[in-house]
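Visitor: just coords:
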């Protein structure tokens, strides 16, 4: 007799429960997570709290390419820019992610390191954000790193939108640390008009007519990009990570989010940080990481084994979030 979907779901939940970190391991991980020197020992070539300058690793944006992609963003809700970031820096960030993962951590913990907070602060990227999000924009504290297995059938996150009613006040940035190809599951999305059609149907809980469904399939945009590129989309675009079609290399990437200065941010996005101010302190970085981990198990169920640890770190670092929330914006 075949198991029902409900029985399979319960079995999967039980397996995930059994995979939780044992108490001794959780205590050790908790202490290690809160110790910046432990992270420095793990990644000696990474920095934490050193306010490193962008310098020779500054991003490069061609004016013509920027203007073209800003028009695309205004028209279709997304943009794609190749060859933005220094290859040496991207290689270093990839090695940080690999070291974090090899030590048994979810790869999002790479965000304890400075590189992952400074990468969008170079003058060229900051100017692009000023033009597309608005002067005095803020970064929210929703961050993530992705590791999609190499091998047929592995896939990124399922189709979703980020903040449906955000309009032009929100922009998500996605930076590949390895080549993102059709074979290893690059990003896919529906441009603005098609995304609105799909989102409305989902919200109204109605099926799409077969003709509309076939038309929307033809509007899907694939975004294969080499490592060090920069792509992004507005909050109402439906997007997803593709399925691996046989690529053997894993896909590594990171995601950041930005808000217009006067826009109302959701509770999940808070606290907002000023990209013109100092880098977020270590404890706030941990808060941002585990805040996202608690939410994103819906996309990556295997992370459920870390939830008790995430809850402890979240409670321990909540004071860092409160301190930022009460602080006035930097001038």
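Guide: Sure thing, it's come through. Bear in mind that the values here come from a model prediction, so they are computed numbers and not experimental data.

Visitor: rest of the way, CA atoms for contacts and neighbours
Guide: Fine.

Visitor: following the strand ranked longest in the chain, which helix or strand comes up?
Guide: Longest strand of the chain, by residue count under DSSP state E: strand 251-259. Sequence order places helix 282-296 as the next helix or strand after strand 251-259, per DSSP states H and E.

Visitor: Show me what that following helix packs onto, helices and strands only.
Guide: Applying 3 or more Cα pairs under 8 Å, 6 or more residues apart in numbering; DSSP states H and E, we find helix 282-296 packed against helix 307-326.

Visitor: which residue sits closest to residue 69 in space, ignoring its chain neighbours?
Guide: Leaving aside its sequence neighbours, residue 69 sits nearest to residue 79 (Cα to Cα, 6 or more residues apart in numbering; 5.2 Å).

Visitor: My guess is that neighbour contacts residue 70. True?
Guide: Yes. Look at residue 79 against residue 70 with Cα atoms under 8 Å: they come within range, at 6.9 Å.

Visitor: Next, count neighbours for residue 194.
Guide: 20 (other Cα atoms under 10 Å).

Visitor: Please apply the same query to residue 325.
Guide: Neighbourhood size, residue 325 [other Cα under 10 Å]: 14.

Visitor: Residue 98 now?
Guide: Other residues close to residue 98 by other Cα under 10 Å number 17.

Visitor: buried ones in the helix or strand it falls within?
Guide: Residue 98 is part of helix 87-102, with elements assigned from DSSP H and E. Neighbour counts using 16 or more other Cα atoms under 10 Å place 89, 90, 93, 94, 95, 96, 97, 98, 99, 100, 101 of helix 87-102 among the buried residues.

Visitor: Structure two is appended below for comparative analysis:
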């Protein structure tokens, strides 16, 4: 409680990405387009999976969770960053800064755990478990576990950070509140506490990344028994997935294991996993799949047909009723 009583800073001033107004305009346009595409692509995936019975499988259950996390992960930092690019003075209150820090670690850690679960599901670990008991029950338990793990990790990071005394300065050389730039503003020696906080995130990221590498290595080794065409398709899928994993895990590991890097490099790396990575995820993981394309086309045809019957919002109701009737027939 003593540390909390010493907290005098009521707001932080962010230096943003750059002070060049030309770059600010270019960044605001580019990141606005990227953010909109992220929202549209991931929302399309969630709606398609929810309303398509053929996609009610463990794999698509986790992919819908991934889309939800990507939307939340981007929304934690991008809107505030876009606002900062348009304003001369970029400020954030202490409470909002801590809230942003908590949310960022929650969704980032949840995505790390989810990507790890999905990788081992491809290897067959989860498939074995699903064959022994109820699929829905196992999926829900795994989803609960990854969200619980993300919450515990985020609470630990937030608690350790908020306990430190902040009496000035209050300038963050970043475009969002994250642990490394925030704890540099503490007005006392926090080397040990800082190492504990940073190593916590670094250990989670590095451990899960090594687990992912192991999983994909086993998959690639097992491909030797497949046909040439099967190997080609599997390699294409795994390489695309691993590229996304690298874009997401790489910046996390970089930020939390090389703490002595320059702030400019930190900003460039941070943009990758807060802005860039969530945008291609829908295309790489889901929208390229034929069953998803077919489901989207089917839903669109239903919507058009229902729209010709009514114009007062009964289109969605028709889809829901259709799904209910299909379930009853089954």
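Guide: Ah, there it is. The structure displayed is predicted, hence computed values, not measured ones.

Visitor: Structural similarity score between the chains, please.
Guide: The TM-score (TM-score structural alignment, normalised by the length of the second structure) is 0.23; 125 aligned residues with a Cα RMSD of 6.5 Å.

Visitor: follow-up on the earlier one: closest to residue 194 of the first structure out of the buried residues of helix 87-102 of the first structure?
Guide: residue 90 (32.9 Å; Cα to Cα).

Visitor: Quick check: that closest one vs residue 116 of the first structure, distance?
Guide: Using Cα to Cα, to the nearest Å, residue 90 of the first structure is found at 10 Å from residue 116 of the first structure.

Visitor: Next: residue 23 of the first structure.
Guide: Remark: distance between residue 23 of the first structure and residue 116 of the first structure (Cα to Cα) = 30 Å.

Visitor: between the two, which one's more packed in?
Guide: residue 116 (19 against 11).

Visitor: Mind listing what's buried along the helix or strand containing residue 239 of the second structure?
Guide: In this assignment (DSSP H and E), residue 239 of the second structure forms part of helix 228-257. For helix 228-257 of the second structure, burial by neighbour count (16+ other Cα under 10 Å) applies to 231, 234, 238, 241, 244-257.

Visitor: can you give me the helices for the stretch 151-300 of the second structure?
Guide: Ranges of helices in the stretch 151-300 of the second structure, per DSSP state H, counting those that start in this stretch, are 179-183, 191-222, 228-257, 263-271, 281-282, 290-309.

Visitor: To residue 65 of the second structure, which of the ones you listed lies closest?
Guide: Here helix 281-282 is closest among the helices of the stretch 151-300 of the second structure (Cα to Cα), at 11.6 Å.

Visitor: just checking, what packs against that closest one?
Guide: helix 21-51.

Visitor: helix or strand right after the helix it packs on?
Guide: helix 58-86.

Visitor: any idea which helix or strand comes after that following helix?
Guide: That would be, after helix 58-86 of the second structure and using DSSP H and E, strand 91-93.

Visitor: Return the set of buried residues in the following helix or strand past that next one.
Guide: Sequence-wise, the next helix or strand downstream of strand 91-93 of the second structure (DSSP H and E) is helix 94-123. Buried residues in helix 94-123 of the second structure, counted by 16+ other Cα under 10 Å: 94, 97-98, 100-121, 123.

Visitor: Just give me the neighbour total for residue 5 of the first structure.
Guide: For residue 5 of the first structure, the number of neighbouring residues by other Cα under 10 Å comes to 9.

Visitor: measure it to residue 75 of the first structure for me?
Guide: Separation of residue 5 of the first structure from residue 75 of the first structure (Cα to Cα): 42 Å.

Visitor: again with residue 308 of the first structure
Guide: Residue 308 of the first structure is 43 Å from residue 75 of the first structure, where distance means Cα to Cα.

Visitor: quick one on the thing from earlier: the residue nearest to residue 69 of the first structure is in what secondary structure piece?
Guide: Counting by DSSP H and E, residue 79 of the first structure is found in strand 78-81.

Visitor: Spell out the residue ranges of the strands in the first structure.
Guide: 78-81, 138-139, 144-148, 170-176, 187-189, 221-223, 230-233, 239-241, 251-259.

Visitor: and the longest one with strand 170-176, angle?
Guide: The reference is to strand 251-259 of the first structure. 160 degrees (axes from the mean of the first three to the mean of the last three Cα atoms, to 10 degrees).

Visitor: Determine the set of other helices and strands touching strand 251-259 of the first structure.
Guide: Here strand 251-259 of the first structure touches strand 138-139, strand 144-148, strand 170-176, going by 3+ Cα pairs under 8 Å, 6+ apart.

Visitor: Buried residues, that strand. List them.
Guide: Judged by neighbour count using 16+ other Cα under 10 Å, the buried positions of strand 251-259 of the first structure are 251, 252, 253, 254, 255, 256, 257, 258, 259.

Visitor: neighbours around the residue lying closest to the third one once chain neighbours are set aside, how many?
Guide: Translated: residue 253 of the first structure. Of all residues not flanking residue 253 of the first structure in the chain, residue 176 sits nearest, at 4.1 Å (Cα to Cα, 6+ apart). Neighbour count for residue 176 of the first structure, taken as other Cα under 10 Å: 24.

Visitor: okay but residue 176 of the first structure is in contact with residue 252, surely?
Guide: Yes. Counting by Cα under 8 Å, residue 252 is a contact partner of residue 176 of the first structure at 6.0 Å.

Visitor: hey, what's in contact with both of those two?
Guide: Both residue 176 of the first structure and residue 252 lack any common contact, where contact means Cα atoms under 8 Å, 6 or more residues apart in numbering.

Visitor: Now do the helix or strand harbouring residue 327 of the second structure against helix 290-309, angle only.
Guide: Element membership of residue 327 of the second structure, judged by DSSP H and E, is helix 314-329. Here the directions of helix 314-329 of the second structure and helix 290-309 differ by 120 degrees (the same axes, to 10 degrees).

Visitor: now helix 314-329 of the second structure against helix 21-51, angle please.
Guide: Going by the same axes, to 10 degrees, helix 314-329 of the second structure makes 40 degrees with helix 21-51.

Visitor: Quick one: residues contacting residue 204 of the second structure.
Guide: residue 109.

Visitor: Repeat that for residue 328 of the second structure.
Guide: For residue 328 of the second structure, no contacting residues are found, by Cα under 8 Å, 6+ apart.
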